[in-house]
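**Student:** Predicted model and sequence below, questions to follow.
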Amino acid sequence: MNKKELVYVVSDSVGETADMMVKAVASQFNGKEVNIQHISYVEDVKDIKDVIDMAKNSNSIIAYTIVISHLKQYLDQKSREVGVLAVDLMNPLMEVFIQKFKKIPTGEPKLMRKLDDEYFRRVEAIEFAVKHDDGQDSGGIKLADIVLVGVSRTSKTPLSIYLAHKGFKVANVPLVPEISPPDDLFEIPKNRCVGLIITPDKLNEIRRERLKNLGLTIQANYANLERILEELDYAEKIMKQIGCPIINVSNKAIEETADLILAMLKKRGTFYHE
């Protein structure tokens, strides 16, 4: 293999898969690099014809990952007719999938790119949730897809992280009688905010357990029932001012509450990830 030899890497998407496979194979031939010419995002027969002509004139190989059926068929047929070696890098594994799982491939290009975009969207959402947890950096309220408000121990943080894993940017804000809520809470569309409430007895139970885990006395004001009633009353007043929907999380799992939030926001017309 010499440096003048070419491989045309052809794809109806980016062509990263074909590129990596060609390089992996080329590395087995004395470690010499093959000269790769990328032809990405092919969309019609003319693109294929041009590649075949170039490969024929340069005595080159075509390595391709094309899932659009009529383009693949055209490339296979025309390359055989003119004597150009064309290798379908996906077909062997695709055929095994068809036989094993008894399903037909979608034939839709760029799906890997969509998966990558989905992954990075989730990572970004998780970073956002961490940065804007528990009222930190209140400037994120206007940037959030969902804003959760409620008193301490109403599952705001775990809900934020759970929703972030679904790709939503979530900020959560604690409501405390001694601290005025951020002005932005009253300025964002009310259908992007959700209030979380809980029964006094359940909250008392959760807070007492929390204090025990921290090695603190359960007599602290944090778990005092009178204080809890004061906080819940204050929180509900703020939620009513905002005009946001309210969910009672007393006996709900995180997943159940999250499903309710998404269903509620979808019904109200808030942007929603399928």
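**Tutor:** In hand now; what should we look at?
**Student:** C-alpha from now on. contacts and neighbour counts both.
**Tutor:** Noted.
**Student:** Next, the buried residues of stretch 116-135.
**Tutor:** By neighbour count, and taking 16 or more other Cα atoms under 10 Å as the criterion, the buried residues in stretch 116-135 are 121-126, 128-135.
**Student:** And for stretch 134-144?
**Tutor:** Residues of stretch 134-144 classed as buried by neighbour count (16+ other Cα under 10 Å): Asp134, Gly135, Gln136, Ser138, Gly140, Ile141, Lys142, Ala144.
**Student:** give me every residue that touches the first one.
**Tutor:** It stands for Asp134. By Cα atoms under 8 Å, 6 or more residues apart in numbering, Asp134 lies in contact with Lys156, Thr157, Ala171, Asn172, Val173, Pro174.
**Student:** Just put these in JSON lines and tack on distance to Leu216.
**Tutor:** Output for the contacts of Asp134, formatted as JSON lines (distance: Cα to Cα, whole Å):
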{"residue": "Lys156", "distance to Leu216": "22"}
{"residue": "Thr157", "distance to Leu216": "22"}
{"residue": "Ala171", "distance to Leu216": "29"}
{"residue": "Asn172", "distance to Leu216": "26"}
{"residue": "Val173", "distance to Leu216": "25"}
{"residue": "Pro174", "distance to Leu216": "22"}
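**Student:** would you turn those residues into TSV with neighbour count?
**Tutor:** Rendered in TSV, the data for the contacts of Asp134 read as follows (neighbours: other Cα atoms under 10 Å):
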residue	neighbour count
Lys156	25
Thr157	21
Ala171	34
Asn172	29
Val173	25
Pro174	20
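**Student:** let's bring in a second model and compare:
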Amino acid sequence: MTDMKKKCLKVYVISDSAGETGESVVRAAAAQFHPVQLEITRFPFVESKTAVDRVVQLAKDTDAVIAFTLVIPELKNYLLRRAYEYGMSCIDVLGPAVDMFEQRLDQESKHVPGIIHRLDEQYFKKIEAVEFAVKYDDCRDPKGILKADIVLVGVSRTSKTPLSMYLANKTFKVANVPLVPEISPPEELFMAKRHKIIGLKISSKKLNAIRKERLRSLGLGQDAAYAQVDRIERELVYAKELMERLGCIVIDVSDKAVEETASIIQEWHYRNH
């Protein structure tokens, strides 16, 4: 049986915009083939046949497959023709969805690159939410707790900051509060509405592994108290007791990806508003 861990798929994402959509779809599809390694290279703002030729030739030379989100028909058709001539694998990420909408709406697509990124109201909400998450990360200013749509609480390394940023990109204003036994939680935490507070818990075994890896990446010894089991257990007990006092929903993030946890939080938020 072939060792899947040794396989590496090169994917070139060609776009006449930033290429974020194409990359996201490719990563989502590749997740179904874990642990196959994925090497994605984005080629954004491709607007000419010359540029298409360069990428196709490079893909052929490096044995890469092509995924694209070109919405300009002339470029899209040219890419498909060139890929066919070379006998290369090439997938249109947006085409089937656009075709379906055209049929159902009886209306032709605008064929304008980058519409999704235009500076509309939603865009500014996202920017505002990201700035909010940065300002009130790690409880730098407790006043953010009362201004936030969502308040995340948990011990160190429970993905509070990544979750804050992910949710900010969904336009939620998120503040997060680290729970440390030696530091009293801010009084604002007890003033916030219960349904806005989300407790994040994690198994001691998982947290121990994460913290050891964190110390290793910083070039520090793994015998620091930060990663010791007894210290971790004490923090988790403290966090559990505080979350019970707050009466908040608690999510176990031990084996969850940030996206999965964020989905649960969003569902909870919408149910309670």
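**Tutor:** Okay, I see it. Quick caveat, the model's predicted, so the values are computed rather than measured.
**Student:** Give me the subset of the buried residues of stretch 116-135 of the first structure that lies in helices.
**Tutor:** Using DSSP state H, the subset of these located in helices is Arg121, Arg122, Val123, Glu124, Ala125, Ile126, Phe128, Ala129, Val130, Lys131.
**Student:** What is the aligned counterpart of Ser180 of the first structure in the second structure?
**Tutor:** Taking TM-score structural alignment for the superposition, Ser180 of the first structure sits opposite Ser184 in the second structure.
**Student:** scratch that, Lys237 of the first structure is what I was asking about
**Tutor:** Matched to the second structure by TM-score structural alignment, Lys237 of the first structure sits across from Glu241.
**Student:** cool, Tyr8 of the first structure as well?
**Tutor:** Looks like Tyr8 of the first structure stays unaligned there (TM-score structural alignment).
**Student:** can you pull out the helices in the stretch 101-250 of the second structure?
**Tutor:** Taking DSSP state H, counting those that start in this stretch as the criterion, the stretch 101-250 of the second structure contains helices spanning 121-135, 144-147, 160-168, 188-191, 204-217, 229-246.
**Student:** can you redo these as CSV with distance to Pro96 of the second structure?
**Tutor:** As requested, the helices of the stretch 101-250 of the second structure are exported to CSV (distance: least, Cα to Cα, whole Å):
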stretch, distance to Pro96 of the second structure
helix 121-135, 25
helix 144-147, 42
helix 160-168, 28
helix 188-191, 48
helix 204-217, 41
helix 229-246, 47
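**Student:** Figure out which of those helices is closest to Arg27 of the second structure.
**Tutor:** Proximity to Arg27 of the second structure (Cα to Cα) singles out helix 160-168 among those, at 16.3 Å.
**Student:** Which one of the helices of the stretch 101-250 of the second structure lies nearest to Ser254 of the second structure?
**Tutor:** helix 204-217 (6.3 Å).
**Student:** in the superposed pair, what's the mean gap between the closest one and the first structure?
**Tutor:** Once the two structures are superposed, the average separation between helix 204-217 of the second structure and the matching residues of the first structure is 0.2 Å (mean Cα distance after the TM-score superposition for the first structure).
**Student:** from the chain's centre, how far out does that helix sit?
**Tutor:** Centroid displacement of helix 204-217 of the second structure relative to its chain, using Cα atoms, centre = their mean, to the nearest Å, is 21 Å.
**Student:** what packs against it?
**Tutor:** Helix 204-217 of the second structure is packed against helix 229-246, with contacts defined by 3 or more Cα pairs under 8 Å, 6 or more residues apart in numbering; DSSP states H and E.
**Student:** report the angle between the axes of the helix it packs on and helix 204-217?
**Tutor:** Orientation note: helix 229-246 of the second structure sits at an angle of 120 degrees relative to helix 204-217 (axes from the mean of the first three to the mean of the last three Cα atoms, to 10 degrees).
**Student:** Contacts for helix 229-246 of the second structure, please.
**Tutor:** When contacts are defined by Cα under 8 Å, 6+ apart, helix 229-246 of the second structure is touched by residues 154-155, 179-181, 190, 194, 199, 201-202, 204, 207-208, 225-226, 250.
**Student:** Tell me roughly how far that helix lies from the first structure on average.
**Tutor:** Using mean Cα distance after the TM-score superposition for the first structure, helix 229-246 of the second structure ends up 0.5 Å from its aligned counterpart in the first structure, as a mean over the superposed pairs.
**Student:** Any buried residues in that helix, and which?
**Tutor:** When neighbours are counted by 16+ other Cα under 10 Å, the buried residues of helix 229-246 of the second structure are found to be Ile232, Glu233, Glu235, Leu236, Tyr238, Ala239, Lys240, Leu242, Met243, Leu246.
**Student:** Need the max-distance pair from the residues you listed.
**Tutor:** Using Cα to Cα, the buried residues of helix 229-246 of the second structure span at most 20.9 Å, a distance reached by Ile232 and Leu246.
**Student:** How many residues are close by Leu211 of the first structure?
**Tutor:** Leu211 of the first structure has 16 neighbours, counted by other Cα atoms under 10 Å.
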